[in-house]
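In: Here's a sequence, model it:
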Amino acid sequence: MPRHSKRRHAPRLLAVVAYAIAAACLLPMVAVALAAVTGGTETVGHLMQTVLPRYAGTTLLLVVLVAAGTFVIGVGAAWLVTMTRFPGSRLLEIALVLPLAFPAYVLAYAYTFVLDHPGIVQSTLRDVTGWGPRDYWFPEIRSPGGAAVMLILVLYPYVYLLARAAFLQQSASAFLAARALGSSAWSAFWRVSLPTARPAIAGGVLLAVMETIADFGTVAYFGVQTFATGIYTSWFSMADRAAAAQLALCLLGFALFLAVLERVQRGKAKYHHTGRRHVGLPPSELKGMRAALAFLLCAIPVLLGFVLPLVILVAMGLDSEQNLLSRRYMDFIGNSITLAGVAAVVTLVAAICVGFFQRLSPGRGPAWAAYIARLGYAVPGGVIAVGLIVPFAAFDNAFDAWMRATFDISTGLLITGSIWLLVGAYMVRFLAAALSAYEGGQATVHANMDAAARSLGQGPLGTLRRIHLPLLTPSLLTALLIVFVDVMKELPATLIMRPFNFDTLAVQAYRLAADERLEGAAVPSLVILAVGLLPVILICRQVGKRP
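Out: Predicted coordinates:
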């Protein structure tokens, strides 16, 4: 009985740290809610009469367009490369993941450079036809539709990966039974395969939607007014903290609603096979025009989402005056690596504390701590920034006032505007990714290993250090890499919270693009892309290991 008690309860220090991490993840959401409630009804009324309907309408339009686009491309491509065979299908099966390496705002810079009015496409069109600027119509890239296309091209891999996994797990029995009853291949897909994979597909679409509402760089550059841009504008341009908090609360509510939906869908993603053995559906061979059409449909997303923008960015970078080896760019790279490295380590340590605490003490308290720690992935960076700055700025100001009154010393802003508060924001935002990677590896460590370690005199922390961490090295490195890359790409929280004169590659790319210096913006964008390719390569290797 004593042994069982020791096994079931974590050390008190670990429990305190795990609950403190969960509280830190909850703090921005609580702070945003309190700041919004105390902001006054005048601000709410003004928002309702002016910008709120526009922000809500545009955000909802983007959500609908991105959900539909990622569903069509992700599910269609997953079905074609999984259930059919055509020349190049195995290569495309891997290549369809590559657009995930692109931040949407980088894709926006590349396409604006070639599709905007002064770009090469419209310039060539005017030169060939002799038309003037008002003599023809051309789709406007800087529009909600343009922003939706950019987001669809980089977010469809979420749906593709989950749909592909679901299709691979499906048994051939139900599909073949539908065909035997007279259904066409398309009808069997629509009535059998698609409903079976629905939970996984819905989870992928919801992930894409959450990334859409969190996006700031793309919509800000295109001048599309959403909740994300409204928070930034209210905070900086109008200096209206109450309006920023109330807009953040609206976005937070929508994000948490989507998070609950995603979790429910993930819980339903179960597959049951009636036979004793799972028999996968044999892929059908496509030939002639069908094979060419399938290749084209799968190649277009890769071409538009990775190959073409990469070529454009390289051409832009070669023509720019930006020197990647200059002292200024070395500072940008150093700042980015410093932030990403520190944030990755802090986030991984937090994930280990929360995950190991839940393993040692399974129960409602640890489960709730882990659930709260995962909520940050659904909260946009701008919301987290507002939620952290508001309470810590109040603390800094109160402490400074007390020090002035008591000791006649001004302490200034001790926490607000520091690197550590920004690292805390990254930890809240990306802890879910690190926790998922850690728990995925932890699931492979059998409970008997813990019992063996205890019988040899090891306590919980000794078991973690000598048994778990060595076995989980691949999972820990994966978690580090994912968080490192996410921090390198993160823009809204960095823009709002970064210390004075402490710019990163993402901030530099955004600043140059905002000044319409797109060729210059290509240089830091290419560095961000190169770093972003690292986890995508790992995913591609897993995709290549087709069962």
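
In: from here on, contacts and neighbour counts on C-alpha atoms
Out: Will do.

In: Show the contacting residues for the residue nearest the centre of the chain.
Out: Centroid check for the chain by C-alpha atoms, centre = their mean gives residue 211 as the closest residue, at 5.4 Å. By C-alpha atoms under 8 Å, 6 or more residues apart in numbering, the residues touching residue 211 are residue 155.

In: what's the spacing between it and residue 252?
Out: Between residue 211 and residue 252 the distance is 13 Å, computed by C-alpha to C-alpha, to the nearest Å.

In: just residue 436 next, same as before
Out: 22 Å.

In: quick one: which of the two has more around it?
Out: Using other C-alpha atoms under 10 Å as the criterion, residue 436 and residue 252 rank with residue 252 on top: 24 against 16.

In: host element of that one?
Out: If you go by DSSP states H and E, residue 252 is part of helix 241-268.

In: any idea how far that helix is from the chain center?
Out: 14 Å (C-alpha atoms, centre = their mean, to the nearest Å).

In: ditto for stretch 71-87
Out: So, by C-alpha atoms, centre = their mean, the centroid of stretch 71-87 is 23 Å from its chain's centroid.

In: And for that stretch, what's in contact with it?
Out: Contacts for stretch 71-87 (C-alpha under 8 Å, 6+ apart): 89-90, 92-93, 156-161, 163-164, 167-168, 201, 205, 281-287, 291-292, 294-295, 297-298, 301.

In: the inter-axis angle of the one helix or strand the residue nearest to the centre of the chain maps to versus helix 241-268?
Out: According to DSSP H and E, residue 211 maps onto helix 194-214. Helix 194-214 and helix 241-268 are oriented at 160 degrees to each other (axes from the mean of the first three to the mean of the last three C-alpha atoms, to 10 degrees).

In: Would you do the same for the sequence below? I want to compare the two.
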Amino acid sequence: MILGLSRSWSVAGFCASALLVMPLLALLLEALTPDDAVFGHLMATVLPSYIRNSVLLIFWVSIGALLLALPCAWLMARCEFALRRYLQWALLLPLAMPGYIVAYVYTDLLDYAGPVQRALRAVFGWDSPQDYVFPDIRTLGGAACMLALVLFPYIYLLARTAFVEQSLHLAQASRIMGCSPWQSFWRLSLPMARPALAVGVALVAMETAADFATVSYFAVPTLTTAVYDTWLGYGNLTAAAKLSAIILLVVFLLIGIERFERRKQQLFQKPTAHQPQDLYRLSPMQTLLALGFCGAVLCFAFVLPFGILLSYAVKYFAQSWDARFWQLSVNSLSLALLTSAICLGLALLFMFVRRISPRASDALPSRLASLGYALPGTVLAIGVLIPLTWLDFGLNHLADWLGFKGPGLFFTGSVVALIFAFCVRFVAIAIGSVESSYKRISPSLDRVSVTLGQRPRQLLTRVHLPLLAKGLFAGALLVFIESMKELPAALLLRPIGFENLATFAFQYVSDEKLEYGALAAIVIVLVGLVPLIYLNRSLEQQR
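Out: Alright, predicted model coming up:
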């Protein structure tokens, strides 16, 4: 820590964090305003069903993701069989698939006019829907299945890590005592991995609570769709803010559960790397079953949707590859690059002040700024609209008072609102990456630099930045990818006539014409694969 830190660095950190936390505070203030007719009408009519659907969706997605992730995580961590090395990273790929894309693909496959039901009618001679019973995918259960397919890797990754890091001596003791692999899993590994599983389930639940596109496509009314409809349908910001506050309550409850469970994690034995001879060797029949289950999960969650998407993109390439596609790509790229640069600069400011300041209060800005990541996209959009609307009105009133022509909707009517929202949501990712990199830099380097007469700015540019380069790149990459994929905030905050790849693809999904937006969706998926490859390489280097 450096006692000679200029107060201006701390002030800059607090001002930046205040700006980033402003949407959350504005949202809460707006939600506390007196009740209005729209929200009262919603409470009396549809709000209970919205809440019930949201709770049921979170429950079933969590259960489904857990059932998919647990067997895969155990097999990858504690068993030895053919193709295991490739499957253990391939099972992360579904995270790159947007849920609404998977929902469209399976709706197209399983609807009455889809190839599956057509084939069944041809084989069994059925003539009408009254001749057979086939589950309807456009239901809450169907939405839960789609979300579970794309979200289970959150639990899989954490569970696999927990199983790998469990002490080898305990596993050997269970073998000596005659436990079968199933008994060892049920009595030993699963109870020890419970905190990690709770964290994974909480993450899945938060992503489910934040989902808008999938439930909107399936016409399942939840709190997120209610926020969207209340703002665009009724134009009522206060009612939308009140609904957003309910979602926030659910999200922060889930975060509290996750933090509570993480506090229980204590490591009493140093984990040892599992060598092939330490793993359970599966018999040929068991290997076949393991490959069948893991392969089926990977196929249904990624390979099949991606293959169909790729076929659409190839078939309709001529109609998609045009000047508009290039403009969409430029819009997405520009937004993502600007957001990455701003988030990286803010994260560097927060963590530099936190590292070299002797004041405990200077750790507060980074923590406040990280709150935005917990905001679902629709909630974030409403939170951003409120203060930016105030600013727009204030600027126009000031211009009128001074006798000038007002700037109009300078903030809410331009990409400024989008960039601000993306920064509020994703700066936490950059902060986490920079913080992790700072932990690898010895504090003795700071003391040596001060002894040699380096000022804080020189310490940052000459010492820290070269050592932080890898972490900065990783943080920028992750923010870039998330900005490319973000949909709900983009739908609510985009200026009139502005589209990016995410909103373009979703528009075609909503119109049942994904084939024309398949190329844009392919780009989003391929870009989303980059951090997964990076994550896998990092995990392999730690083994």
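
In: Work out the TM-score between the chains.
Out: The pair, once superposed, lands on a TM-score of 0.95 when counted by TM-score structural alignment, normalised by the length of structure 2; 540 aligned residues with a C-alpha RMSD of 2.0 Å.

In: Residue in structure 2 paired with the residue nearest to the centre of structure 1?
Out: Aligned counterpart of residue 211 of structure 1 in structure 2: residue 207 (TM-score structural alignment).

In: if I look at its match, how far off is residue 147 of structure 2?
Out: 9 Å.

In: average offset between stretch 59-70 of structure 2 and structure 1?
Out: By mean C-alpha distance after the TM-score superposition for structure 1, the fitted stretch 59-70 of structure 2 averages 1.7 Å away from its aligned residues in structure 1.

In: against structure 1, where does that stretch fall?
Out: By TM-score structural alignment, stretch 59-70 of structure 2 lines up with residues 64-75 in structure 1.

In: can you pull out the helices in the stretch 201-350 of structure 2?
Out: 213-217, 223-229, 237-263, 284-298, 304-315, 317-320, 323-356 (DSSP state H, counting those that start in this stretch).

In: among the ones you listed, which is nearest residue 453 of structure 2?
Out: Closest to residue 453 of structure 2 of the helices of the stretch 201-350 of structure 2, according to C-alpha to C-alpha: helix 323-356, at 14.9 Å.

In: what's the average distance of that closest one to structure 1?
Out: With mean C-alpha distance after the TM-score superposition for structure 1, helix 323-356 of structure 2 averages 0.9 Å from its match.

In: Which secondary structure elements does that helix sit against?
Out: helix 7-31, helix 364-369, helix 415-438, helix 465-485, helix 501-510 (3 or more C-alpha pairs under 8 Å, 6 or more residues apart in numbering; DSSP states H and E).

In: How about the second one, which residues are buried there?
Out: Meaning helix 364-369 of structure 2. Of all the residues in helix 364-369 of structure 2, those buried under the rule 16 or more other C-alpha atoms under 10 Å are 365-366, 368-369.

In: Tabulate the residues you listed (JSON lines), appending distance to residue 525 of structure 2.
Out: Converted to JSON lines, the buried residues of helix 364-369 of structure 2 look like this (distance: C-alpha to C-alpha, whole Å):
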{"residue": "365", "distance to residue 525 of structure 2": "34"}
{"residue": "366", "distance to residue 525 of structure 2": "31"}
{"residue": "368", "distance to residue 525 of structure 2": "31"}
{"residue": "369", "distance to residue 525 of structure 2": "28"}
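
In: Out of these, the closest to residue 324 of structure 2 would be?
Out: Looking across these and measuring by C-alpha to C-alpha, the closest to residue 324 of structure 2 is residue 369, at 35.7 Å.

In: Next, count neighbours for residue 112 of structure 2.
Out: Neighbours of residue 112 of structure 2 using other C-alpha under 10 Å come to 16.

In: Over to residue 406 of structure 2?
Out: 18.

In: And for residue 312 of structure 2?
Out: Burial of residue 312 of structure 2 is recorded as 18 neighbouring residues (other C-alpha under 10 Å).
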